[in-house]
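Q: no FASTA, just this:
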């Protein structure tokens, strides 16, 4: 998959396709065909938008039958188009407080191409006490561990006052993607993607949509 082909896909389309791939992988146990209308019900996206997004894939042969899209084949085609099919996407958690530690037992990663390889926290006692299926380290070991494990993504859940410095250190370690659960808006330098996750923003968006739908 060429970098040019990936860049030709708009960011909203790429985000929808990535979410669709996860959804399809969760629905694909029997690989029963699914239509764009059924995807619309599950996602809330218009069926014509779904069909347009799928048409942007670099490979469309073999992903559909007369009765709908084949979940396994479509998910694979999406992964190939977005450039991470067949490769492990290694991640780490930075900040093992209440939010970060909740991810230690999260089973959703098993159904995705993303794998948590390590957790980091500045509190050494916390690192020693917490249990996880992957190793936990004090944050001063990030520079050593992140490159060694080939980690590209970080889930950032540190206290707000530590967010900016933690992000800088992660980028210095070679991290190219950060999911930011802190309330601090972090700037993304060239070559790095930062996704800001805010419960308040999500609630505000839902409230706005409800208000619009009520007026209609």
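A: Perfect, thanks for sending it. Just so it is clear, the structure is predicted and the values come from calculations on it, not from any experiment.

Q: from now on I want contacts and neighbour counts done on CA atoms only, so please keep to that.
A: Will do.

Q: residue ranges of the strands in this protein, please?
A: In the chain, the strands defined using DSSP state E lie at 64-65, 68-69, 89-94, 114-121, 136-138, 153-156, 177-180, 193-196.

Q: contacting residues around the first one?
A: Which is strand 64-65. The contact list for strand 64-65 (Cα atoms under 8 Å, 6 or more residues apart in numbering) reads 33, 70, 74.

Q: burial count for residue 46?
A: For residue 46, the tally of surrounding residues (other Cα atoms under 10 Å) stands at 13.

Q: how about the one 10 residues further on?
A: By the criterion of other Cα under 10 Å, residue 56 has 19 neighbours.

Q: quick check: closest non-adjacent residue to it.
A: Sequence neighbours aside, residue 9 is the residue nearest to residue 56 in space, at 7.2 Å (criterion: Cα to Cα, 6 or more residues apart in numbering).

Q: the one you found: neighbour count?
A: Neighbours of residue 9 (other Cα under 10 Å): 16.

Q: so it touches residue 54, yeah?
A: No. The criterion here is Cα atoms under 8 Å, and residue 9 misses it with residue 54 at 10.9 Å.

Q: ranges for the helices of the protein?
A: 3-7, 11-27, 36-43, 47-55, 71-82, 98-102, 124-129, 142-148, 160-172, 199-215 (DSSP state H).

Q: now that we have the contacts of strand 64-65, which one has the most neighbours?
A: Tallying neighbours with other Cα under 10 Å puts residue 74 at the head of these, with 24 neighbours.

Q: put this next to the previous one:
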């Protein structure tokens, strides 16, 4: 079985999210019936990806396309989530936010976690005032409690949105606490032990990719 390239994996994850939305959204305001199929042209309109790219990506899923009405939404969504390990079955993966500045605050009540296999269960910041003033649907702690809380609550993944000058030290503490992976929203090039994947999220890099 040929491995799925990283760019394809990213598009398929995005496609799975779109399919989840399409299942509960009529094609237009004049229709009440929910769509059961979706064409590659419809996906192209929603994403901006080329028709050839869409078909090539979906070919990794071994899902048949109807001659006229496209792919069955449920079947395609199930194939992607199963193949990529995205299905929600049982307990969700527990995550935390480290750094409660503007980006961290925006993520505190991010609704996208509801339909994923991840859940936010804790937030951390070096500023004690933020942890006391901000409101969230889960507890907020100072970073001095980070290691103990992560271990006690079996937190596996971290979203790092702290100031750049604090990022590397915090990443090391996260790895020492047993974190399995980090999403890095800072501009710092953090270094962690082998075996702990880091996904860097950069708005500037994303914009440059549009050029």
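A: Noted; the coordinates are in hand. Keep in mind that this is a model prediction, so the values were computed, not measured.

Q: what's the TM-score here?
A: The TM-score (TM-score structural alignment, normalised by the length of structure 2) is 0.84; 199 aligned residues with a Cα RMSD of 2.2 Å.

Q: ok, back up a step: the residue nearest to residue 56 of structure 1 -> structure 2?
A: Taking TM-score structural alignment, the alignment pairs residue 9 of structure 1 with residue 4 from structure 2.

Q: in CSV: the helices of structure 1, plus distance to residue 111 of structure 1.
A: Shown next, in CSV, are the helices of structure 1 (distance: least, Cα to Cα, whole Å):
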stretch, distance to residue 111 of structure 1
helix 3-7, 23
helix 11-27, 7
helix 36-43, 18
helix 47-55, 21
helix 71-82, 12
helix 98-102, 17
helix 124-129, 26
helix 142-148, 23
helix 160-172, 26
helix 199-215, 24
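
Q: any idea which of those gets closest to residue 61 of structure 1?
A: Minimum separation from residue 61 of structure 1 across these (Cα to Cα) falls at helix 71-82, 9.2 Å.

Q: can you find the partner of residue 44 of structure 1 in structure 2?
A: Residue 44 of structure 1 maps onto residue 48 in structure 2, by TM-score structural alignment.

Q: next, count neighbours for its match.
A: Residue 48 of structure 2 - counted by other Cα under 10 Å - has 11 other residues nearby.

Q: for it, give its distance to residue 11 of structure 2.
A: For residue 48 of structure 2, the distance to residue 11 of structure 2 equals 11 Å [Cα to Cα, to the nearest Å].

Q: overlap in contacts of the two?
A: Counting by Cα under 8 Å, 6+ apart, residue 48 of structure 2 and residue 11 have no contacts in common.

Q: what distance do you get for residue 157 of structure 2 to residue 113 of structure 2?
A: Counting by Cα to Cα, the gap from residue 157 of structure 2 to residue 113 of structure 2 is 13 Å.

Q: actually residue 79 of structure 2, not the one I typed
A: Distance from residue 79 of structure 2 to residue 113 of structure 2, by Cα to Cα: 20 Å.

Q: neighbour-wise, which of the two wins?
A: Between residue 79 of structure 2 and residue 113, counted using other Cα under 10 Å, the more crowded position is residue 79 (20 against 13).

Q: which non-adjacent residue is nearest the equivalent of that one over in structure 1?
A: In structure 1, the residue paired with residue 79 of structure 2 according to TM-score structural alignment is residue 77. Nearest residue to residue 77 of structure 1 in three dimensions, chain neighbours excluded: residue 59, at 6.0 Å (Cα to Cα, 6+ apart).

Q: wait, the one you found sits on residue 79?
A: No. Judged on Cα under 8 Å, residue 59 of structure 1 makes no contact with residue 79 at a distance of 10.5 Å.

Q: these two: who's more crowded?
A: More neighbours surround residue 79 than the other of residue 59 of structure 1 and residue 79, with 20 against 16 (other Cα under 10 Å).

Q: pull the contacting residues for the more buried one.
A: Per Cα under 8 Å, 6+ apart, neighbours of residue 79 of structure 1: 18, 21, 85.

Q: also residue 91 of structure 1?
A: 114, 115, 116, 117, 118, 151, 152, 153, 154, 155.

Q: now residue 183 of structure 2
A: Counting by Cα under 8 Å, 6+ apart, residue 183 of structure 2 touches 157, 158, 159, 160, 198, 199, 200, 201.

Q: corresponding residue for the third one in structure 1?
A: To tie it back to what came earlier, the one meant is residue 159 of structure 2. For residue 159 of structure 2, the residue aligned by TM-score structural alignment is residue 155.

Q: go on, the fifth one?
A: Taking TM-score structural alignment, residue 198 of structure 2 has residue 194 as its aligned residue in structure 1.

Q: tell me how many other residues surround that match.
A: When counting by other Cα under 10 Å, one arrives at 19 neighbours for residue 194 of structure 1.

Q: could you tell me where stretch 114-127 of structure 2 falls in structure 1?
A: Aligned using TM-score structural alignment, stretch 114-127 of structure 2 spans residues 110-123 in structure 1.

Q: how long is the matching stretch end to end?
A: Stretch 110-123 of structure 1: ends 28 Å apart by Cα to Cα.
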